[in-house]
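K.L.:
attaching a predicted model along with its sequence, questions to come.
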Amino acid sequence: MSKLTIIANIHANVDKIEQVKAELLKLVPITRAEEGCINYDLHQDNEDPAHFTFFENWESRDLWQTHMGAPHLAAYMAATDGAVDQFILNEMSHIE
C-alpha cells in the first residue's frame, strides 16, 4: 500500500488561538510515536496566527485511520470544542 499524505488546515477562533495552539502541540509527540507515522509537522501561518496546518505522512491509510480513532485525538476534539472555526482535511497521494 502506498504512503498517504495528509494536509490538515485548522482555523481557530481569533479569541481562542492560544488554546487551540496548546492543544495541537500536545498531539505532536504522541502522534509521532504512533505506528505508521513518518512525519507529523505542525505549522502556524505567519500572516494569520489563527491558521494552523499539519503536514503528515503515514505508511498507509489504514494506519492513519487508526490514528484518527486514537484517544488523544478525541481529547483534542473535546478540549477545543467551540474554539475551532474551520477544519479542512485533504488526503493526498504522492505522484512524483
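P.N.:
All right, it came through fine.

K.L.:
only C-alpha atoms from now on, for both contacts and neighbour counts.
P.N.:
Fine.

K.L.:
mind listing the helices for this protein?
P.N.:
Remark: helices assigned in the chain by DSSP state H are 17-32, 61-68, 71-79.

K.L.:
now do the same contact list for the residue lying closest to residue 84 once chain neighbours are set aside.
P.N.:
For residue 84, ignoring the flanking residues on the chain, the nearest one in space by Cα to Cα, 6 or more residues apart in numbering is residue 12 at 4.3 Å. Residue 12 makes contact with 20, 50-52, 83-86 under the criterion Cα atoms under 8 Å, 6 or more residues apart in numbering.

K.L.:
put this next to the first one:
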Amino acid sequence: MGPFFVIAEVAAPLTNESQVEKALIGLAEQTHGETGCIEYRMCRELSEEVRWVIYEVWKTEQDWRSHLKVDHLLEFKDLLCAIGGTLTARKFVPLGCT
C-alpha cells in the first residue's frame, strides 16, 4: 500500500500560544527523523490565533501508529492536556493517480 496521510489539528488557549508553538516546532524537528516519516508540515490558521494544522505523510499506517507511541509526541499530548488544549487527527488515503 502507498503513502498514508494524516491531518491533525491542535487548539490551545490563547494564553499558552507561544508555549504550544515552541513545543510544536520541537515536535516537528524530532518527528522528521522517525522511520517512515515522509513529510511533517505545520501551518497556523490565520483566522484563529490558537489553532494549528499538521499535515503528515507516512510510508505506511504502521509507521504512523509507531509515531503515536514515541516519547516526544506523548510529552506534547501531556502538555496540551495540562493547559486544556486539544489534538485531533483524521486519516486519509490517496485516490486515483498520484
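P.N.:
Okay, I see it. Model, not experiment: these values are computed from the prediction.

K.L.:
need the TM-score between these chains.
P.N.:
With the length set by TM-score structural alignment, normalised by the length of the first structure, the two chains reach a TM-score of 0.90; 96 aligned residues with a Cα RMSD of 1.3 Å.

K.L.:
any chance of the helices of the first structure in a markdown table with mean neighbour count and distance to residue 90 of the first structure as columns?
P.N.:
Output for the helices of the first structure, formatted as a markdown table (neighbours: other Cα atoms under 10 Å; distance: least, Cα to Cα, whole Å):
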| stretch | mean neighbour count | distance to residue 90 of the first structure |
| --- | --- | --- |
| helix 17-32 | 15 | 18 |
| helix 61-68 | 15 | 12 |
| helix 71-79 | 14 | 17 |
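
K.L.:
buried set for stretch 40-56 of the second structure?
P.N.:
Buried residues in stretch 40-56 of the second structure, counting neighbours by 16 or more other Cα atoms under 10 Å, are found at 40, 42, 50-56.

K.L.:
of those, which belong to strands?
P.N.:
Cross-referencing the buried residues of stretch 40-56 of the second structure against strands under DSSP state E gives 40, 42, 51-56.

K.L.:
which of the buried residues of stretch 40-56 of the second structure sits closest to residue 24 of the second structure?
P.N.:
Ranked by distance to residue 24 of the second structure (Cα to Cα), the buried residues of stretch 40-56 of the second structure are led by residue 42 at 8.1 Å.

K.L.:
list the contacts of the nearest residue to that closest one once chain neighbours are set aside.
P.N.:
Distances taken as Cα to Cα, 6+ apart place residue 54 nearest to residue 42 of the second structure, at 4.4 Å, with adjacent residues excluded. Residue 54 of the second structure is in contact with 6-10, 40-43, counting by Cα under 8 Å, 6+ apart.
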